[in-house]
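# predicted model follows, preceded by the sequence.
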Amino acid sequence: MKNPQLLITLAFTLIASQASASALYTYTGNTFGFVSVQGPTAPADPYTTSDRVSVVLELPVALQGNLDMVPVAPSTFTFTDGVSVVTQANATFSQFEVSTDGAGNIVAWQMQAEIRAVAVGGGVIRQIITNNSAVQVADRGFDILCGPGSNGLACVLEDEPYYDNRAVIMDSPGSWSREIVDSPVPEPTSMVLFGTGLIGLVARRRRLR
């Protein structure tokens, strides 16, 4: 490259491009208003009215304003309900739709994450849902242990499960908060070394002319 100034500009532009910001969205639901357990076997960890749904989403960039129930794809997510923890690492299904106000804050949502591992002879279904975009606003938690005769959805639709552990709160949505997370930028020492190397390269090119 014949233009040293252009070389330096391009290099520092590359460094600047490596500094980006992701957005962390945290949902805190209200405590469950109703819990129930059915089946012949008691769950090891039944829901209580002190439990709640919590969600943490990390998005590559902050949400734009005035969205109307659009799907989003978080880089990472964690759902908890006091009994189960469902993340991008163990979920077998997940879904995220949001609406935002003019400032990009979440004001309506439909989200679900679940672990579904059922087969002939047993299995588990763990599902966490939070929603304030439908007629029935609700946070729900399901923790179901399938019986020995279960097969697929028959675990909850037909056969008697070992236990069916559920919790819900209706018409009482929780709240969202947002945090912008800056990615690490090059340390000052690295910047100095990089700049020194560039100066040396430019000086060498001038001597060789």
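Alright, I've got the coordinates.

# rest of the way, CA atoms for contacts and neighbours
Noted.

# residues contacting the top strand by length along the chain, please?
Ranked by residue count, the top strand of the chain under DSSP state E comes out as strand 106-119. The contact list for strand 106-119 (Cα atoms under 8 Å, 6 or more residues apart in numbering) reads 69, 79, 86-87, 90-101, 123-133, 146, 150-153, 155, 176.

# recalculate using a threshold of 7 Å.
If you take Cα atoms under 7 Å, 6 or more residues apart in numbering as the criterion, strand 106-119 is touched by 69, 86, 90-101, 123-133, 150-152, 176.

# mind listing what's buried in it?
Within strand 106-119, the residues scored as buried using 16 or more other Cα atoms under 10 Å are 106-116, 118-119.

# one more to weigh against that first structure:
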Amino acid sequence: MNTITKSIIAGLFALSALGAHAQVILTYTGANFTSFDPGGTVPIPQEHTTADRVSGTITLADYLDPNMDRIKVTPLSFVFTDGVSTLTDANVSESSFRFTTDAFGTITEWSIRATFSDTDGGGPRQTIEATLNDEGPEDFGLDALCGPSSTADGCDNFGTPYYRTSASTSAAAGLWQISGEPLSPDAGALPVPLDQVTLPIAALVALVGLMASRRRQ
């Protein structure tokens, strides 16, 4: 096997690797909070500020499919923060991740929610949300110590001890990225379409076959 043939085969394997996806990490960066709602009967350990925002990462087994319509996905793992609370797949009570994509798999709408709740008889409740739909963008963060009358299903906003700090923004849609490339509306970066990978591979296969045939002549 000559040097040219070896180089072509090496290129063939390199291009083939493009078609095999490893885990995909989506990174979200929201707009800074603009509205705040603190309160309570005891001091708040840490309040949200205008420097805080919703941000985080979601690890998926593969790229999102094209033409999704508010489809729920199950991440391999995730971590989100609002600057006060940090919620992960290891510590949440419930979570939901829904995406809408266009024909190229670009994210156009989303609904992200993660909550930790231990409110029965009074306890912490933390919620982080990020949304973009027909009504516009909305990011939200909550950290609360629920009042003593709280139940497992509800957090009473009164009683001692009790505090609440929440923040939100609808100023602008957040940005999704994958491997450092934007994947949000109008951002312009898309996953590599499969036909752009398979066509060069097919061309290389044909070239290798032609060279092998000529060597036999």
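Yes, it's here. Small disclaimer: the values here were computed from a predicted structure and weren't measured.

# what about the longest strand of structure 1, how far off from structure 2?
Superposing on structure 2 and averaging over aligned pairs (mean Cα distance after the TM-score superposition for structure 1), strand 106-119 of structure 1 comes out at 0.7 Å.

# work out the gap between the top helix by length along structure 2 and the centre of the chain.
Ranked by residue count and defined by DSSP state H, the top helix of structure 2 is helix 194-216. With Cα atoms, centre = their mean, to the nearest Å as the basis, helix 194-216 of structure 2 stands 38 Å off its chain's centre.

# ranges for the strands of structure 1?
For structure 1, the strands defined by DSSP E cover 21-28, 34-38, 54-59, 70-71, 76-80, 85-87, 93-100, 106-119, 122-131, 138-146, 163-170, 175-182.

# most neighbours per residue, which of the ones you listed?
Of those, the one with the most neighbours on average (mean count of other Cα atoms under 10 Å) is strand 138-146, at a mean of 25.

# mean shift between that strand and structure 2?
Once fitted to structure 2, strand 138-146 of structure 1 is off its aligned match by 0.6 Å on average (mean Cα distance after the TM-score superposition for structure 1).

# point out the other helices and strands that that strand packs with.
For strand 138-146 of structure 1, the elements it packs on are strand 122-131, strand 163-170, judged by 3 or more Cα pairs under 7 Å, 6 or more residues apart in numbering; DSSP states H and E.

# find the centremost residue of structure 1, please.
residue 77 (2.1 Å; Cα atoms, centre = their mean).

# is it true that residue 129 of structure 2 touches residue 142?
No: in this structure residue 129 of structure 2 lies outside contact range of residue 142 using Cα atoms under 7 Å: 9.0 Å.

# relative to residue 174 of structure 2, how far out is residue 91 of structure 2?
Using Cα to Cα, to the nearest Å, residue 91 of structure 2 is found at 24 Å from residue 174 of structure 2.

# likewise for residue 60 of structure 2?
19 Å.

# ok, residue 74 of structure 1 to residue 174 of structure 1 distance?
Taking Cα to Cα as the measure, residue 74 of structure 1 falls 20 Å from residue 174 of structure 1.

# oh, that last question was meant for residue 206 of structure 1, not what I typed.
For residue 206 of structure 1, the distance to residue 174 of structure 1 - Cα to Cα - is 64 Å.

# among those two, which residue is more densely surrounded?
For residue 206 of structure 1 versus residue 174, neighbours defined as other Cα atoms under 10 Å are more numerous around residue 174 (18 against 11).

# hang on, isn't that one packed against residue 30?
Yes: if you go by Cα under 7 Å, residue 174 of structure 1 and residue 30 touch, sitting 5.4 Å apart.

# now do the contacts for residue 163 of structure 2.
By Cα under 7 Å, 6+ apart, the contact list for residue 163 of structure 2 reads 39, 40, 41, 42, 43, 44, 144, 145, 146.

# can we see that at 6 Å?
The neighbourhood of residue 163 of structure 2, defined by Cα atoms under 6 Å, 6 or more residues apart in numbering, consists of 39, 40, 42, 44, 144, 145.

# for these, could you give me JSON lines that also reports distance to residue 216 of structure 2?
Below are the contacts of residue 163 of structure 2 laid out as JSON lines (distance: Cα to Cα, whole Å):
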{"residue": "39", "distance to residue 216 of structure 2": "84"}
{"residue": "40", "distance to residue 216 of structure 2": "85"}
{"residue": "42", "distance to residue 216 of structure 2": "87"}
{"residue": "44", "distance to residue 216 of structure 2": "81"}
{"residue": "144", "distance to residue 216 of structure 2": "77"}
{"residue": "145", "distance to residue 216 of structure 2": "79"}
